[in-house]
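**Student:** The amino acid sequence is not available; the structure is as follows:
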């Protein structure tokens, strides 16, 4: 049995699904994951969840993962249970997982309901803030018997966030456009984990108030907002052409003052331990633009 995912996601899966939703810990998620059961075999339905299991010290218990689960290196050899176009139910059944980690904002509700109807123990995850990335690592560790490793990792990540918040709290705000995709032109709203990271660094997302988490916007709306900084997400092979395309719009302050920066998508595409550890460099990049703004 193969469950199909919406056609829109087929087109933009790699660029958008890795970035389009907050993911992580839900206060009810642990209780719903049948916490009395001994977990030895895990299937992950999102690349970021695969990473978090390794961060929690439970990588040896992973028996299957969705496509693009490519970090750390050993994740590449895990059996695939589908991709952003389909979930392979037969393969999941054959792997006999006693826990399936799912992404509430990324995996379709009816897919999860189907897995649950087959008797699988499915833990649906969801986050509300950056701190929850570390909290989810701790929760996974508690569930998998690697509590000490996971809680130590959580403490480290919380300290990084606290230190950055204090360091940049008094910095002058800089209006920022984060580009998620080019055609159509897409960005993130204020509840997305990228936008929350921008806030920590003292940057203001010009589209924070939009209702969709990964909205399509017009070039005219970017011109009207006139950001002083443009940050390019997306895959590395696209970023140079995106930067060239912006040169046409020199009415935008960021373009006029050459404040367009390419970000390391490998580090910033998923809400994981690597994402938190990459935030100091993101803040330094934003600081460069801030200094130019003051010249």
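**Tutor:** Looks like it came in fine. Keep in mind the model is a prediction, meaning the values are calculated, not measured.

**Student:** going forward, measure contacts between C-alpha atoms and count neighbours the same way
**Tutor:** Fine.

**Student:** residue boundaries of the strands in the protein?
**Tutor:** Along the chain, counting by DSSP state E, strands occupy 2-4, 42-44, 62-65, 86-88, 99-103, 122-125, 174-179, 203-205, 229-232, 260-262.

**Student:** Next, work out how far apart residue 241 and residue 219 are.
**Tutor:** Plainly put, residue 241 is 16 Å away from residue 219 if you go by C-alpha to C-alpha, to the nearest Å.

**Student:** ok, these two, which is more surrounded?
**Tutor:** residue 219 (14 against 11; other C-alpha atoms under 10 Å).

**Student:** show me what contacts the more buried one?
**Tutor:** For residue 219, the contact set (C-alpha atoms under 8 Å, 6 or more residues apart in numbering) comprises residue 185.

**Student:** And here is the other one:
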């Protein structure tokens, strides 16, 4: 009896061992932001990032040591500044990229040019398209990239922490009295963002409404007259230091509600336009600015 039980136990352990080995060698499959299925035979070891927000996502997901090349302006975290730069939003040095021997390319679907994307796709290296358009998609980006990197636990913890921050902000501000906002990304020419961009989702969390949210183009050019016609209660733009450009161009328009109520707000635009976990910090500042606008009401 003992001998028979021992044999059954050994057999069970052997079967379990085979199953574990099979699981360890199983392919990794996720869906990217373009709806494509991305499959790796094993966790990625050498990853190229083609946008600053992607670099931040990869580091936050636990893959910082796996990133071997980045695009220009990948300046966070500090370690990213020391990585080889393989190009900019205009050009990619394909020879340098291939010399880094990547086994995964994480690319910005709309930030990289069609020519660049075609070149990258032609290399035969697995490609993950990154384009978070909603705040929660930052969290799902972390978990999907973490899976491709073999860093599930780290990525899930980062996603959980990020979601808690966003949920706390939404609970405090999303149901507050709406504030109509013009979000300015540049002044010459005048550019804004539409409702499909993640900035508009940040505005929603803060109880804000994008006055140009219905436009079809993600980053449309608008006229001064269009802004005056919309007459936003608040104007938000990136920090500038000369006092004459940026959102300061609106100061002469005394009839503009945002000017009348002193609601021209500057903030670190990278914290909002980069779809990385740091956007939670940007949303917190944005919510404070819109709350100030509410306090400025008669």
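**Tutor:** Everything's here; your move. For clarity, every value in this text was computed on a predicted model and none was experimentally measured.

**Student:** about what we covered before: so which of the strands of the first structure is the most packed in?
**Tutor:** strand 42-44 (a mean of 27; mean count of other C-alpha atoms under 10 Å).

**Student:** other SSEs contacting that strand?
**Tutor:** Using 3 or more C-alpha pairs under 8 Å, 6 or more residues apart in numbering; DSSP states H and E as the contact test, the elements touching strand 42-44 of the first structure are strand 62-65, strand 99-103.

**Student:** The second structure: which residue goes with residue 120 of the first structure?
**Tutor:** Under the alignment (TM-score structural alignment), residue 120 of the first structure pairs with residue 125 of the second structure.

**Student:** And residue 217 of the first structure, by the same measure?
**Tutor:** Match for residue 217 of the first structure (TM-score structural alignment): residue 222.

**Student:** Would you confirm that its match contacts residue 190?
**Tutor:** Yes: contact criterion C-alpha atoms under 8 Å: residue 222 of the second structure and residue 190 qualify, at 5.7 Å.

**Student:** Go ahead and name everything in contact with stretch 259-269 of the first structure.
**Tutor:** Identification of contacts with stretch 259-269 of the first structure by C-alpha under 8 Å, 6+ apart yields 18-19, 194, 228-236, 239, 243, 254, 274-275, 278, 282, 285, 289.

**Student:** can you count the residues close to the equivalent of residue 273 of the first structure over in the second structure?
**Tutor:** Alignment note (TM-score structural alignment): residue 273 of the first structure maps to residue 277 of the second structure. Residues lying near residue 277 of the second structure (other C-alpha under 10 Å) number 26.

**Student:** do you know how far the residue found closest to residue 277 of the second structure once you drop the neighbours it is linked to in the chain is from residue 30 of the second structure?
**Tutor:** Nearest non-adjacent residue to residue 277 of the second structure, counting by C-alpha to C-alpha, 6 or more residues apart in numbering: residue 162, 6.2 Å away. Distance from residue 162 of the second structure to residue 30 of the second structure, counting by C-alpha to C-alpha: 21 Å.

**Student:** returning to that earlier point: and the match of residue 217 of the first structure, what does it touch?
**Tutor:** Taking C-alpha under 8 Å, 6+ apart, we find residue 222 of the second structure in contact with 190-192.

**Student:** now do 10 Å
**Tutor:** Counting by C-alpha atoms under 10 Å, 6 or more residues apart in numbering, residue 222 of the second structure makes contact with 184, 187, 189-193, 212, 215.

**Student:** With residue 176 of the first structure instead?
**Tutor:** Residue 176 of the first structure sits next to 195, 198, 202-207, 222, 225-231, 254, 259-260, 286 when contact means C-alpha under 10 Å, 6+ apart.

**Student:** What lines up with it in the second structure?
**Tutor:** Under TM-score structural alignment, residue 176 of the first structure pairs with residue 181 in the second structure.

**Student:** same question, residue 152 of the first structure
**Tutor:** When the second structure is aligned by TM-score structural alignment, the residue opposite residue 152 of the first structure is residue 157.
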